[in-house]
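# Task: produce atomic coordinates for the following.
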Amino acid sequence: MTDSSNSKQQHIRIGIGGWTFEPWRGNFYPAGLSHAKELHYASRQLTAIEVNGTYYSTFKPPTFAKWHGETPDGFMFSLKANRFATNRRVLAEAGDSIKRFVDSGISELKDKLGPIVWQFMPSKQFEPGDFEAFLALLPQAVDGRTLRHVLDVRHESFATPAFIELARRYGCVPVHTDSEKFPAIADGAADFAYLRLMRSQADVPTGYTPEVIAQWAQGVRTWTGGERPRDVFVYFINGAKERAPAGAMELIRQLGIALPKAEQGTTQALF
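Below you'll find the predicted structure:
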């Protein structure tokens, strides 16, 4: 692989949502793999994981530090912000919840801290004034580490240039969702892209067919190429979730992304 190829793949992160899912055991994970070793294993087959647990619960600094220690160099976590910050009628009142999440210890992930995902309910409509008040509350950094924010909006009212312009003004990026239920919103001028692919089919071994994955791969190449290579995060998530790891690994294969070599004795240590 050339130096230019290595440089380009540093901009690409591909993964799944979480790492504890019963159907992945004996499917994605080797039979008999200790549950405590699942993150270790998953992080060497993929290059990123989106954490859903932080949406529902508050984690402490030692947990984030542990995740950092179990994963290889270059791996990244996207964290869903706690739902108390976004599931509210008046978003302008979310300041305390935002601060509580950002100060919960996420900086312990260090260089493995990827974008923070602010997920809104499907019923939450775009109200420009209140939404801008929310965006103004989002911190730009924590413990000296720059934060990147993505907005997972799920109501059709957000599918408007006014929303994209507002997000861009505050340095935020809309989630581009491939789903039958939610709008697909993208900002072609953003500094990075964040994709959630939610149409996996149970009867397709890789969830998406290799031909469709090839189309996404070409999009990734376009985004990360040219005079302004930009980061892209792609997560195979929801849909036929049991197929998500295979889909992510197929995209990694098609893009020729090199994964960390297994350490000596890793196989024995996993069980």
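
# okay, CA-based contacts and neighbour counts for the rest of this
Will do.

# which stretches of the protein form strands?
Secondary structure of the chain (DSSP state E): strands located at 12-17, 48-51, 76-80, 113-119, 141-142, 145-146, 149-152, 172-174, 176-178, 192-197, 231-236.

# Now show me the structure for the sequence below, then we'll compare the two:
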Amino acid sequence: MTMKQDSAPAATGRIRVGTSGWRYPSWRGDFYPRGLVQRRELAFIGERFSTVELNGSFYSLQRPGSYLRWRAAVPEGFVFAVKGSRYISHMLALREVRSALANFFASGVLALGPALGPILWQLPERHRFDPEVLSAFLAALPRTTGEALELARGHDERLDGRAWLEECVDRPLSYALEPRSVSFDDPALRELLDRHGVALTVADTAGRWPEFEPTEADHVYVRLHGASELYTSGYSAAELRRWAQRCIHWSRDGVGAARDVYVYFDNDARGHAPHDALALARLVDDSRVDDSRVAHPEARS
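Here you go, the predicted structure:
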């Protein structure tokens, strides 16, 4: 029996729980039933979760056809978080990004339509907090899909013949930032992100990188990379209960309104991520923590 996560009660924001990516060989014959063809894996995810973090967009510009195919594979109401291009975050180091942002949005991100959720910008550990650079980057980000489309029309020749420039319903865009340098532990960062309405990612990294508390954005973005070993270890039942409690609190703790919480498990090296995600989804499903609702994540049927 599988459980698909529903909305939290009306008094709270919605807590969406999923995985970072979905195409992992170690999941086949474990989380994915033996014999499930690869092209059906995202649909399998969509039947069990309400969101997934799309991470291929971090490594290279995807194609519009891929975004359309991914959108068609999941049910209505499903949400994709999209990782921003590492060319922008790691190579350009957030500087002089207008052309690269145009290419990113022209590559097909907007083809997700209403299934497009938060866009995550993950920074490398070497990237130190520079208020001027970050402020300019945040100011360059389009705030709506209409603004993103207008920006995308300025793409360079690399996107000629493969850009997605279709008119779309104008919707707000939301962003999250995941820094990994301790230099970001600065009150000026929170002030800057709050001014732009950008979420500061809460990342559990087995102590490798700093863990920040959420900003006052209208959503909370959480990445769980591993409790004791980065990308490798699973989460115990007690650890999952603590994360459930935090997520429930954040969903009720919006500034002026409840806010949505997006949680993605990235401890995929040994296949823990989807099982831990299902367990956490069960815990937050009724916006309460009840020991009887979830088995230990290693007890798999």
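
# Looking at the first structure, which helix is longest?
The single longest helix within the first structure, with elements called by DSSP state H, is helix 210-224.

# what separates Ala269 of the first structure from Pro30 of the first structure, distance-wise?
In this view, Ala269 of the first structure and Pro30 of the first structure are 13 Å apart by C-alpha to C-alpha, to the nearest Å.

# do the same with Gln215 of the first structure
Computed as C-alpha to C-alpha, the Gln215 of the first structure to Pro30 of the first structure distance reads 30 Å.

# Reformat the strands of the first structure as a markdown table; add distance to Ala159 of the first structure and mean neighbour count.
Below are the strands of the first structure laid out as a markdown table (distance: least, C-alpha to C-alpha, whole Å; neighbours: other C-alpha atoms under 10 Å):
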| stretch | distance to Ala159 of the first structure | mean neighbour count |
| --- | --- | --- |
| strand 12-17 | 24 | 26 |
| strand 48-51 | 24 | 25 |
| strand 76-80 | 21 | 24 |
| strand 113-119 | 15 | 22 |
| strand 141-142 | 28 | 13 |
| strand 145-146 | 28 | 12 |
| strand 149-152 | 12 | 22 |
| strand 172-174 | 10 | 25 |
| strand 176-178 | 11 | 21 |
| strand 192-197 | 16 | 22 |
| strand 231-236 | 21 | 24 |
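
# now what about the longest helix of the first structure, what contacts it?
For helix 210-224 of the first structure, the external contacting residues (C-alpha atoms under 8 Å, 6 or more residues apart in numbering) are 8, 11-12, 229-232, 247, 250-251, 254-255.

# Which two among those are spaced furthest apart?
Pro229 and Gly247 (23.9 Å; C-alpha to C-alpha).

# Mind checking which of these two has more residues around it?
The neighbour count for Pro229 of the first structure versus Gly247, taken as other C-alpha atoms under 10 Å, is higher for Gly247 (28 against 16).

# nearest residue to Trp24 of the first structure other than its sequence neighbours?
Spatial nearest neighbour of Trp24 of the first structure, excluding adjacent residues (C-alpha to C-alpha, 6 or more residues apart in numbering): Glu242 at 6.1 Å.

# and if you look at Val173 of the first structure?
Spatially, and ignoring its direct neighbours in sequence, Val173 of the first structure is nearest to Val150 (4.7 Å; C-alpha to C-alpha, 6+ apart).

# same question, Gly17 of the first structure
Among residues not flanking Gly17 of the first structure along the chain, Glu50 sits closest, at 4.7 Å (C-alpha to C-alpha, 6+ apart).

# start and end residues in the second structure for stretch 118-134 of the first structure, please.
Mapping stretch 118-134 of the first structure onto the second structure (TM-score structural alignment) gives residues 121-137.

# May I have the distance across the matching stretch, first residue to last?
End to end - C-alpha to C-alpha - stretch 121-137 of the second structure spans 11 Å.

# For that stretch, which outside residues touch it?
Identification of contacts with stretch 121-137 of the second structure by C-alpha under 8 Å, 6+ apart yields 83-86, 89-90, 93-95, 97, 175-184, 188-189, 192, 209.

# which one in the first structure is aligned with Ala100 of the second structure?
Counting by TM-score structural alignment, Ala100 of the second structure corresponds to Ser97 in the first structure.

# And that match, how far from Asp191 of the first structure?
Distance, Ser97 of the first structure to Asp191 of the first structure, using C-alpha to C-alpha: 26 Å.

# so who does Asp6 of the second structure touch?
When contacts are counted by C-alpha under 8 Å, 6+ apart, Asp6 of the second structure touches 50, 285.

# oh, I was asking about Gly29 of the second structure
By C-alpha under 8 Å, 6+ apart, the neighbours of Gly29 of the second structure are Gly35.
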